[in-house]
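> would you be able to build a 3D model of this:
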Amino acid sequence: MMLPEFFAPGFQSAVDFTTLPVRPEAFTIPAFHLLGQDWGPFALRWYSLAYISGIVAAWFLLTRMIRRPGAPLSQPQLDDFITWATLGVIGGGRLGYVLFYNLDKYKADPIEILRLWDGGMSFHGGCFGVIAACFLHGWFAKYSGLRLLDYVATVTPIGLGLGRVANFVNGELWGRPTGGDWGIIFPDAGPLPRHPSQLYEAGLEGGVLLIVLTCLFWFTPARLRPGLLAGVFGVGYGLSRYIVENYREPDAQLGILSSGLTMGQTLSLPLILAAALLLVVALVRKPVTA
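Coordinates of the predicted model:
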């Protein structure tokens, strides 16, 4: 499978991942003895920091976005919602991974579901978790959950981009073999050069989508059409994920499904359709007043 031309210039020959100045741990606290017990070592991983940074950055930007006329919620409501959103991301992401990607493993040992530090999160599950958090919080706090979803969708690419970069740093979720002598040789993926598909996803789902949604929010009245920004996000993410799945190695326990698609592509199709419908409805309905 050939690499799209706009990615080719930086990858003229194979790069050994182990030679890159990246490590999964941001820093490590060495083991120590205290109160008669041995503790540690303790490591803070970039993947954990990606989640934390994404949530903090989202809150920071949302506090400025809701200052614009016509915002659906107040600052105290937003501060309260962040807790709901965090639970939605983590709970939905973990549940989605269990149900969609590794159900047999967790049926055999359900306690493993709680071992979040071992990895295993699904974006599609996290997406549904955040959607549920938006509508539930809106229902309890008496404001439009759909309009909140528009605001949240605008900042979500930050966490997506950071998460994909962290996947690359971890040397996980690598791409398929490039079919040439260029690419990256990941330590646990055999000797063949592979697509750095994590970076493709970071660029599309993170960078490109963030630019599009930010421009729509700040420079157009899109925020006043409930569902429009969420629809753009859903279509944009779904298409990006569907395309990059052609370069990403399918999950080992699933492979290519009988439909000829990967699980990521299969889950993206209903997301694209639902988001497209939301877009149509948002464009047909009258906008709210600022």
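> okay, CA-based contacts and neighbour counts for the rest of this
Will do.
> all strands of the stretch 51-200 of the chain, in order?
Along the stretch 51-200 of the chain, counting by DSSP state E, counting those that start in this stretch, strands occupy 183-185.
> for this protein, longest helix please?
What stands out as the longest helix in the chain, according to DSSP state H, is helix 75-101.
> one more, please, to line up against the first structure:
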Amino acid sequence: MTLPGLLAVIPFPDVDPVIVQLGPFAVRWYAVAYIVGLVFASWYMKRLVSTPRLWGGRKPSMTVAQVDDFFIWSVLGVVLGGRLGYVLFYKPLFYLAHPLDILKMWDGGMSFHGGFLGVVVACLLYGRAIGCSLDRMLDLGAASVPVGLGLGRLANFVNGELWGRPTDLPWGIVFPHDQLQVPRHPSQLYEAVLEGGVLFLAVRIATHRYGALQHPGRASGIFALVYGLSRILAECFREPDAFLGYFGGFLTMGMILSLPLCAVGVWLLLRSRHEPA
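Next up, the predicted model:
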């Protein structure tokens, strides 16, 4: 099967998903992307809590030392929530029949929406331990995690997974594991720009120019709304999972899971208007 514009496609870059292989132990770009994203998030959160003008006279949500302690909680929330989210949202029947495959993190990967819920639980539990409200905890996370999301999408591209729908546009790419071998949208790169670039800038402008951290829930509301809309847009170019396909002829699972996230974002933004500055 061929599509118009086949001669104009961009060759898929020959990048090995495995950086180093030492016997059974492999260091993958996907894992490095998560580690770098989490380290950046921790560093950025420290910068935020150490900048008094961003809080308008209010006490920051956490101290620098508490950010260090929260790092472990956030890692557990992302990894456990992301993996369980993929298992429950995408292949519940398969993993019910093959429970040991849940441990194969490289097979299927993780779900953002599950990771998001995992981080919410981590924020709730750690926030209670230090006497900080959930929305103020989430605000710090919202400002710091988009870079990690963008890196994760770049790792998806290197892995040649989660590719886009067929296209005749000149930047279409033929992915090596695609049985049809047709040019497709590099939807992973679209998502990297939206999640790692647009989302980060949107929240940063809100926190640094418009004092969003002075209104609990505002930064996280912007994050949830912008991410949800960005994901829905990206899903218009992304090939749905073969084992799920479309719901109602046009909706994908990513779209369905993003709709309540948008609703939560709107609710947080409306709620933040009534919080004391």
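> quick TM-score on the pair, please.
The TM-score (TM-score structural alignment, normalised by the length of structure 2) is 0.91; 265 aligned residues with a C-alpha RMSD of 1.7 Å.
> and the longest helix of structure 1 against structure 2, how far off on average?
Helix 75-101 of structure 1 differs from its equivalent in structure 2 by a mean of 0.8 Å after superposition (mean C-alpha distance after the TM-score superposition for structure 1).
> and that helix, which stretch of structure 2?
Mapping helix 75-101 of structure 1 onto structure 2 (TM-score structural alignment) gives residues 64-90.
> name the residues of that stretch that come out as buried.
64, 67, 70-71, 73-75, 77-87, 90 (16 or more other C-alpha atoms under 10 Å).
> in what helix or strand does Val15 of structure 1 lie?
Following DSSP states H and E, one finds Val15 of structure 1 within strand 14-16.
> what helices or strands is that strand leaning on?
If you count contacts as 3 or more C-alpha pairs under 8 Å, 6 or more residues apart in numbering; DSSP states H and E, strand 14-16 of structure 1 packs onto strand 183-185.
> how far away from the center of its chain is the strand it packs on?
Remark: strand 183-185 of structure 1 is offset 23 Å from the chain centroid, using C-alpha atoms, centre = their mean, to the nearest Å.
> one more: stretch 94-103 of structure 2?
Relative to its parent chain, stretch 94-103 of structure 2 has a centroid offset of 23 Å by C-alpha atoms, centre = their mean.
> start to end distance for it?
Using C-alpha to C-alpha, to the nearest Å, the end-to-end distance of stretch 94-103 of structure 2 comes to 13 Å.
> then stretch 167-183 of structure 1?
Using C-alpha to C-alpha, the end-to-end distance of stretch 167-183 of structure 1 comes to 16 Å.
> buried residues in it, which are they?
Residues of stretch 167-183 of structure 1 classed as buried by neighbour count (16+ other C-alpha under 10 Å): 167-178, 182-183.
> and if you look at stretch 206-216 of structure 2?
Buried residues in stretch 206-216 of structure 2, counting neighbours by 16+ other C-alpha under 10 Å, are found at 206-207, 211-216.
> the longest helix of structure 1: how far from the chain's middle?
From the chain centre to the centre of helix 75-101 of structure 1 is a distance of 12 Å (C-alpha atoms, centre = their mean).
> that one packs against which elements?
Here helix 75-101 of structure 1 touches helix 46-65, helix 123-141, going by 3+ C-alpha pairs under 8 Å, 6+ apart.
> between that helix and helix 46-65, how many degrees?
In terms of direction (axes from the mean of the first three to the mean of the last three C-alpha atoms, to 10 degrees), helix 75-101 of structure 1 departs from helix 46-65 by 140 degrees.
> map Gly115 of structure 2 across to structure 1 for me.
In structure 1, Gly115 of structure 2 lines up with Gly126, judged by TM-score structural alignment.
> spit out the contact partners of the nearest residue to that match once chain neighbours are set aside.
Closest residue to Gly126 of structure 1 apart from its sequence neighbours, by C-alpha to C-alpha, 6 or more residues apart in numbering: Gly93 at 3.8 Å. By C-alpha atoms under 8 Å, 6 or more residues apart in numbering, Gly93 of structure 1 lies in contact with 121-127, 129.
> most centrally placed residue in structure 1?
Compute the mean C-alpha point of structure 1, and by C-alpha atoms, centre = their mean the closest residue is Leu160, 3.4 Å away.
> and the aligned partner of Leu278 of structure 1 in structure 2, how many neighbours?
Alignment note (TM-score structural alignment): Leu278 of structure 1 maps to Leu268 of structure 2. The tally of other residues near Leu268 of structure 2 (other C-alpha atoms under 10 Å) stands at 21.
> now do the SS call for Leu268 of structure 2.
helix (DSSP: H, G, I helix; E, B strand; the rest coil).
> the closest residue to it other than its chain neighbours: which element?
Once flanking residues are discounted, Leu268 of structure 2 sits nearest to Gly221: 4.8 Å by C-alpha to C-alpha, 6+ apart. Applying DSSP H and E as the criterion places Gly221 of structure 2 in helix 218-235.
> average offset between that helix and structure 1?
Its aligned residues in structure 1 lie a mean 0.3 Å from helix 218-235 of structure 2 after superposition (mean C-alpha distance after the TM-score superposition for structure 1).
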